[in-house]
Each structure stands twice: as C-alpha cells, then as structure tokens.
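Visitor: No letters, just coordinates:
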C-alpha cells in the first residue's frame, strides 16, 4: 500500500489538525505536502527534542516490570487545555470522554498511539493495523527499542511494512510467527488495531518522514520474513499548539495562482499574491524575463482578483476607528513573572519551553514598545478579554497573527474607548462567545493602536 495522500485527503488531515485551508485553495500540491510534514513534526513536538537528536545516545525506557517502570500509555498521551476542558464538560454532562473514531484520521492516529502504549506496558512488542473489514490493507509493526528522550517522552523504534490484497499471505505468515512470541498471560491473541485506510497511509507517511531520525549505524536484527521491512521512530502525538497553528495557517498562497504568497494587497493587507512571476496558466514565452515583465505579471494576478476582492478592500473605508493605549503588562503585574499560555498549550509539558526551560518572563514597564513591522499599513489583530478579581472586564490582550506586537489594553487608561471595544466584542459582529474578536488595526505611535471598530474581517482571515 502506498503512503501517498491525494490532494483532498491532505486537506482533510490538515483540517483535522486545525489548519483550516478552504477546499478550493490555490496552494500547490508540493506546498500542501510540506505543510502536512511541518504539521506532523509540530504534532510530535519535535522542537522540544534535544539538538542534535541521535537515538544512539538515548537510554532504554524502564522495563514494564522494573522498579523504575513508568507507564508508556501515560507517556504517549498528549493533550491541550482546550481538550481537557472539553473532556471535563462531557463528563459533567454524563457523556463519554472517548472521541468518536473513524471520522477524524488525526484523532484516530493519536488513539492508536495510546493503544500501542497500553500494549507495551503489558510487555507486548508487535501489532497489526487493519481496515475494519480486514480485507483491504494492513500495516505490520514490531517494536525494536523503547528509548527515553526524557521522563515524559519515549522514542519507539519500529520495524514495519504495509500490505494489501496482493501481499496479504506474506503479512499473515508474519503475524503467525509473532503470535508465538506473546507473553504467556496473553496467549495466542492477535494484537489488532482497527484503522481506516486513510489513517494507515497517514501513519506510513509519518514513519517515512521519521526514518531520518534513525542513524545509518543503527543495527537491526531482522527475523524471518522481515527482509523488506523498514525502520523508523514513533514519538508521542498531540494537538498542535498555538504557535504552530499560527505559522501553518499564516500563508494561504496567492489568491490567483496558488504559489507562495510574498506580498499582501497594499490597500487592505487582507489578501496575498505571489510576486513569483507569471501564473502557471501563461505560456512559457510570456514568462517574465526582467523586472518590468515581473511587475506586469505580479500585477496580473492582483488585477485578475480585483473584481472579487474590491468589496472587502473598500469595506475599511468609512469604518469607525478607536485609538487605544498599549501596555506591556496589566496593572498590578509590575515586577512579577508571567507566562503566556492558552487553550492550545500542551498539558504534557506544563508551562515549559523547548529544552525544559521555563517560559516565565519578568514584567518590565521600562521595556521598549512592541515592534512595528507594518509601518502605517493596516493589519489584523485579535483582541481577547481578561477578567479582573471583581469578575468585571478590566483589560484585554491584543496581538497580531505572528505575535510580533503582543500588548495589553486596559480599562483605567481610557474607560470610554475600552467600553466601546467590549461592547463591540459582545455585539452581533463580535462572536466567539463575546470574549474575543478580530479587527483591523494601525499603529498610530509607539504606544497607541487605532482599531477599526465596526468592520469585521472575513472568516478566512481569522483562522489563527
């Protein structure tokens, strides 16, 4: 079975991971492929791995029956504060905390990882993933090593191969030989995982990309029938955190040709164009040969999209703008330490950054103002309300898509302007439960931001 995904499957997986590209996105196939690879790397929290990462330097994970044993089932689980809240709400309502299976391939893959962790705790060292009908495809997998990246992160080295109807007999013979290695308490049980064909292909893609984590010096003792099996590494898989989602949702490509976006519309900064030359539908003799034709074809993409885009672009004209003062912290936090986290923050690591270093930072009012990377151009911001000790809204965080300008707006600086923002946030154009909204903004000065109060951006521009 091939591990490639078609375009619609790739978009489906990305959407399940929180990367909300429209079904008719113009992004090219190789761009989508790279985005999926980056998303899977982020879902495995590879940025937290030691650098350089070499499995030859890792110690074995404590054996299941040793005094130092730690549950692999617990160790492979990754969640977020958002998921924890959803699970808690379901339990309060008397529902099941187990997600629905065979709908979301990414969720299915995470559940499979937990199943593997549970079996490894029981001393089992192999499994097979099959479609529910057990007729079409399967992935046979044997565990070679369980290594310790840190106390909460195992690296599971696996030997694997996929099978379809034409090679099913080979796969079945391998399974029969593995059953003989089961611990006595398990007997001759077949360790089967129900997995949709899409989940299996997603797993194969992940394993193919993770094969680079296995050094050429790694020695593999192959058993009978494993000559064509491949070696790779499984790492815990969890939901994408905010920073990863922000990056992966940021560039949705040229609105016309799908090439990587290099510039945004100068009028509203809400839509992107390639700036990479001629769109693919132009014949090669018309490809740009110099700066003049480069500018012409860049304008061609923008001109082609103008009839569709002009209504949005012009909507900012005539909007009601409110100027608010920016702060680097909320009142009362001076000299204290603060850590930024949100619903997407992983619960597996606590408030820790890469390499195990705390992300707490001391509040310093003498710090320079947030950088202005936009000049006088409008840009999108998210305003998210906070509650004071009295339960009344007293401040809100404001930041752009890339978090280059994260700051706070406070009630005590301008009660009238702050009230206007809160009223808009809770009104029909606010949405999001009345606790946050997206708006266009411009920097007026180092410590002032002008917000377009009554012009809500399109839904496609607020997916971050």
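Guide: Ah, there it is. The shown structure was predicted, so the numbers you read here are calculated from the model rather than taken from an experiment.

Visitor: Every contact and neighbour count from this point should use C-alpha atoms.
Guide: Fine.

Visitor: Shouldn't residue 312 be within a strand?
Guide: No - counting by DSSP: H, G, I helix; E, B strand; the rest coil, residue 312 falls outside a strand, being helix.

Visitor: Distance-wise, check it relative to residue 253.
Guide: When CA to CA, to the nearest Å is the yardstick, residue 312 and residue 253 sit 18 Å from each other.

Visitor: quick one: which of those two has more around it?
Guide: residue 253 (22 against 16; other CA atoms under 10 Å).

Visitor: Report whether the more buried one is found in a strand, as I expect.
Guide: No - assessed with three-state DSSP, residue 253 is coil; it does not lie in a strand.

Visitor: Report the contact partners of it.
Guide: By CA atoms under 8 Å, 6 or more residues apart in numbering, residue 253 lies in contact with 26-27, 259-261, 272-274.

Visitor: Rebuild those residues as a markdown table, extending it with distance to residue 224.
Guide: Below are those laid out as a markdown table (distance: CA to CA, whole Å):
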| residue | distance to residue 224 |
| --- | --- |
| 26 | 47 |
| 27 | 45 |
| 259 | 48 |
| 260 | 48 |
| 261 | 51 |
| 272 | 55 |
| 273 | 55 |
| 274 | 53 |
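
Visitor: want to compare, so here's the second one:
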C-alpha cells in the first residue's frame, strides 16, 4: 500500500484522527499505519517481546479457529462473524479495506476449519493474487490461535511458474473456490505479514514443497478494531497542522493548533485565526464533577464496562475491555494544562463527561449543581439526537474542568 491517499483512508477508517488532506510525509504515514496494524492484532499485549517461537507453542486445540479470529467491535452486531452463515458467499464489503481484510481473514480461518490449508486470494478482476499455504495453527493462549503461513504475491502481468504449479498441485478448482480479496485488502494483508515475519526466529524452517521455495514465511493473529487506548496513543502525535511533520509547539493563544516551528505557524495563521479567536474569546465554564461512586453510590464494589464502537468483543470476553473497578481516586491527568476534547453525554438526572481514552470519566448530578447541569444539558442538546456533544476542555483540578460550551467543534471526532 504505497498511495498516501490509501493509507490516510485506512487510518481514518480505523478511527485515527487525521485530516483527509494531511501533509504528513508518506514515511510517517507508513509508520503510523504499521503501528495501527500492530494494534489491531494486539501485538504488544500478546507478544511482550514482539517475537514468536513456534517451536515452543502447542497446536491449537480449540473448536473453530474462525470463532476467535475476527473479533467484532461492540456495535458491529456480529457483522463479521455473521458471515460464517454463508462463508462461500463472502465478498469485499466496499471501500473499507480494513473490513475487507477482516473478511479475508475470516474466510481463511473458515477454510482451515473445513480442512483446507491452501488457497488463493484474488480480486474480482484477477489482476492481483496471493498464494496462501497454512503451515500450522498454534495456541498462544486459550483465546488466541496463531496461523503460520507460507505466502507469495503476484500481479497478472507477472505470474510466476511456481505460483502456477502451486495452484495445479494444491488446489482443486472445482471444489476449492478462491478467496475474494480486494487489492486494498491484499495490500493490508501483505503489510501485516511483513510486520510479523521478522518476529519468527531464523531457526524456524517448516517443510516446503519445491514450488514453495521462494514463498515468504509469516504468521497471523486475530485482528479486529482498534481499542480506545490504542486510538488515544495513535492520536497523540498528529503532526504539524501545516506540513504534517513532528510538532513541537502549540498555538500560544488557544493551545490547540500544533506546529513544527514558527514558519508553519505563520503560514497557518490566516486560516487558523478565526477558530483561535473564537476559542480564546469563548465562554469557558468551570464545572466541578464527581466520581461515579459519589454520583451513584449503589455502584460501590462493582465493576463497570465501558462499551463503544471501539470496544472489541475479545476484550469483553476476556474481561479487559474497558472493565474497571470503581474508586473515588481522582483520574490521572494525561493532558496537563492543554485543551482536549471531551464528550458530554446526558440523561434527565445525570451528565457524564469523558475523554477518548476514558482515563478521565466524570459525572454531574442535577441535584448537586443545577445551574451547570442545565448548561451542559443544553450543550448536549445541540449534538447527536440531543443527547451528546463534543467540546474543548481544560483540566483545572482533580475534579474540575473548564469547558468551552458555546463553541462547537468543526466536525464531530471519530469516537
């Protein structure tokens, strides 16, 4: 995947806040996409040393690999896993390359579950194809199968004799259909495999047929949506608002715009000054909030699970997806004195505000501060279904935020 537009589209589709017209260099975009793909397979959690030793792992002894290989997020309503009902009709889902990749992974795992270890992934036009051979499926833990594969990629104008022999010897064209995979999905799969290949030890040399001598060796792990924590991490460094390179300073007036230096800041001023002056002159209201236990004492001793579109079902099953034991300790200050975006969510009796990573998650009850409760309630009424909105905020103290209630964001962030 070499096109900067393609990389930007994938990152935006994953929930990374990056402008469609970003000036970020292709090198930095590629690095950010690699990091995002690593996060989609939970690499740092599953492989603390970022290496995998197949010789030390047992074979997968679970039921179906497909049941654990393509986790949904909490709002997909099992769209991906629902495809198991008609696996032979799996098709790319449109212009979402990452979703197409997950459909391809589901198809591969389904084929393994039905006894097929070799296949070809290709687009409808037949211009790009990948030969895939599943070497073995290993058990990293009870919920994590690891598929070790040999693979090769070729374009229609450069078909290799070994690929043709692979198809002739490994596939039965009447009984074993190809896997439908768009060019974008194939490019993402290749990038994921190239990320994982160096994590295998050089000493690991599985058996190859003669026509597989030039195939590449790598592995795949269950791959799903980014988590809240990963999105927060990927969004920390958005780059200079002008050139996209690493940013070192914020706008002194509003504290929001990011620049690599004075030349870019001066260049951006004509377009930035309107938002800057609005935020600088906006009405910032200081509100004192409460922890959940004070707002709702009946939650004492309980755990809460924060679910939204970026909560993975495998996190929920393992008990790690946003699951926290409620305390009265003040939330950590990850933002310092810099402005950050909060979501304001309201009901008739309570208001909840939180940042994207849920490191800050606070409550306001109508009975405790009716004036500010009404102000936040009115702000939320301007947003989605009159129930939630997004605003800029600054941390004032452990339990206080200063919120710019009268200035809307240009567009709602991916949350």
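Guide: Arrived safely. In this text, all values refer to a predicted model and were calculated from it rather than measured experimentally.

Visitor: picking up where we left off before, still contacting in the second structure, which of the contacts of residue 253 of the first structure?
Guide: Retained in the second structure by both residues aligned by TM-score structural alignment, their matches' CA atoms under 8 Å are the following of those: 27, 259-261, 272-274.

Visitor: What about these, which are in strands?
Guide: Counted as lying in strands by DSSP state E, out of those, are 272-273.

Visitor: quick check, nearest of the kept ones among the contacts of residue 253 of the first structure to residue 457 of the first structure?
Guide: For those, the residue nearest residue 457 of the first structure by CA to CA is residue 272; the value is 14.6 Å.

Visitor: any idea what that closest one aligns with in the second structure?
Guide: In the second structure, the residue matched to residue 272 of the first structure (TM-score structural alignment) is residue 258.

Visitor: how many neighbours does its match have?
Guide: Residue 258 of the second structure, neighbours per other CA under 10 Å, totals 22.

Visitor: residues in contact with the counterpart of residue 18 of the first structure in the second structure?
Guide: In the second structure, the residue matched to residue 18 of the first structure (TM-score structural alignment) is residue 15. Neighbour list for residue 15 of the second structure: 226, 231, 414-415 [criterion: CA under 8 Å, 6+ apart].

Visitor: how about these in TSV, adding neighbour count and distance to residue 78 of the second structure?
Guide: Compiled in TSV, these are given as follows (neighbours: other CA atoms under 10 Å; distance: CA to CA, whole Å):
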residue	neighbour count	distance to residue 78 of the second structure
226	25	16
231	22	21
414	14	21
415	17	20
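
Visitor: sorry, back to before: and of the contacts of residue 253 of the first structure, the nearest to residue 48 of the first structure?
Guide: residue 260 (27.7 Å).

Visitor: Does that closest one touch residue 26 like I think?
Guide: No - between residue 260 of the first structure and residue 26 there is no contact under CA atoms under 8 Å: 9.7 Å.

Visitor: Need the residues touching each of these two.
Guide: The contact lists of residue 260 of the first structure and residue 26 share 253-254, where a contact means CA under 8 Å, 6+ apart.

Visitor: What lies in contact with the lengthiest strand in the first structure?
Guide: Looking across the first structure with DSSP E, the single longest strand is strand 137-150. Contacts made with strand 137-150 of the first structure from outside it, assessed by CA under 8 Å, 6+ apart, are listed as 1, 49-50, 55, 58-61, 125-131, 154-165, 171, 175, 197, 200, 220.

Visitor: Quick one: the strands in the stretch 151-300 of the first structure, in order.
Guide: Here the stretch 151-300 of the first structure has its strands, by DSSP state E, counting those that start in this stretch, at 153-164, 192-194, 230-234, 263-264, 272-273.

Visitor: for those strands, which one sits closest to residue 351 of the first structure?
Guide: Across the strands of the stretch 151-300 of the first structure, residue 351 of the first structure has its closest neighbour in strand 153-164 (15.9 Å, CA to CA).

Visitor: what inclination does the closest one have with respect to strand 137-150?
Guide: If you take axes from the mean of the first three to the mean of the last three CA atoms, to 10 degrees, strand 153-164 of the first structure sits at 170 degrees to strand 137-150.

Visitor: between strand 153-164 of the first structure and strand 230-234, how many degrees?
Guide: Using the same axes, to 10 degrees, strand 153-164 of the first structure lies at 140 degrees relative to strand 230-234.

Visitor: tell me which residues of stretch 118-131 of the first structure are tucked away?
Guide: 118-121, 124-131 (16 or more other CA atoms under 10 Å).

Visitor: tell me which of the residues you listed is nearest to residue 349 of the first structure?
Guide: For these, the nearest to residue 349 of the first structure is residue 118 (20.5 Å; CA to CA).

Visitor: In contact with residue 196 of the second structure, which residues?
Guide: 218-220.

Visitor: which one in the first structure is aligned with it?
Guide: Aligned partner of residue 196 of the second structure by TM-score structural alignment: residue 210.

Visitor: now residue 152 of the second structure
Guide: Here residue 152 of the second structure is matched to residue 161 in the first structure, going by TM-score structural alignment.
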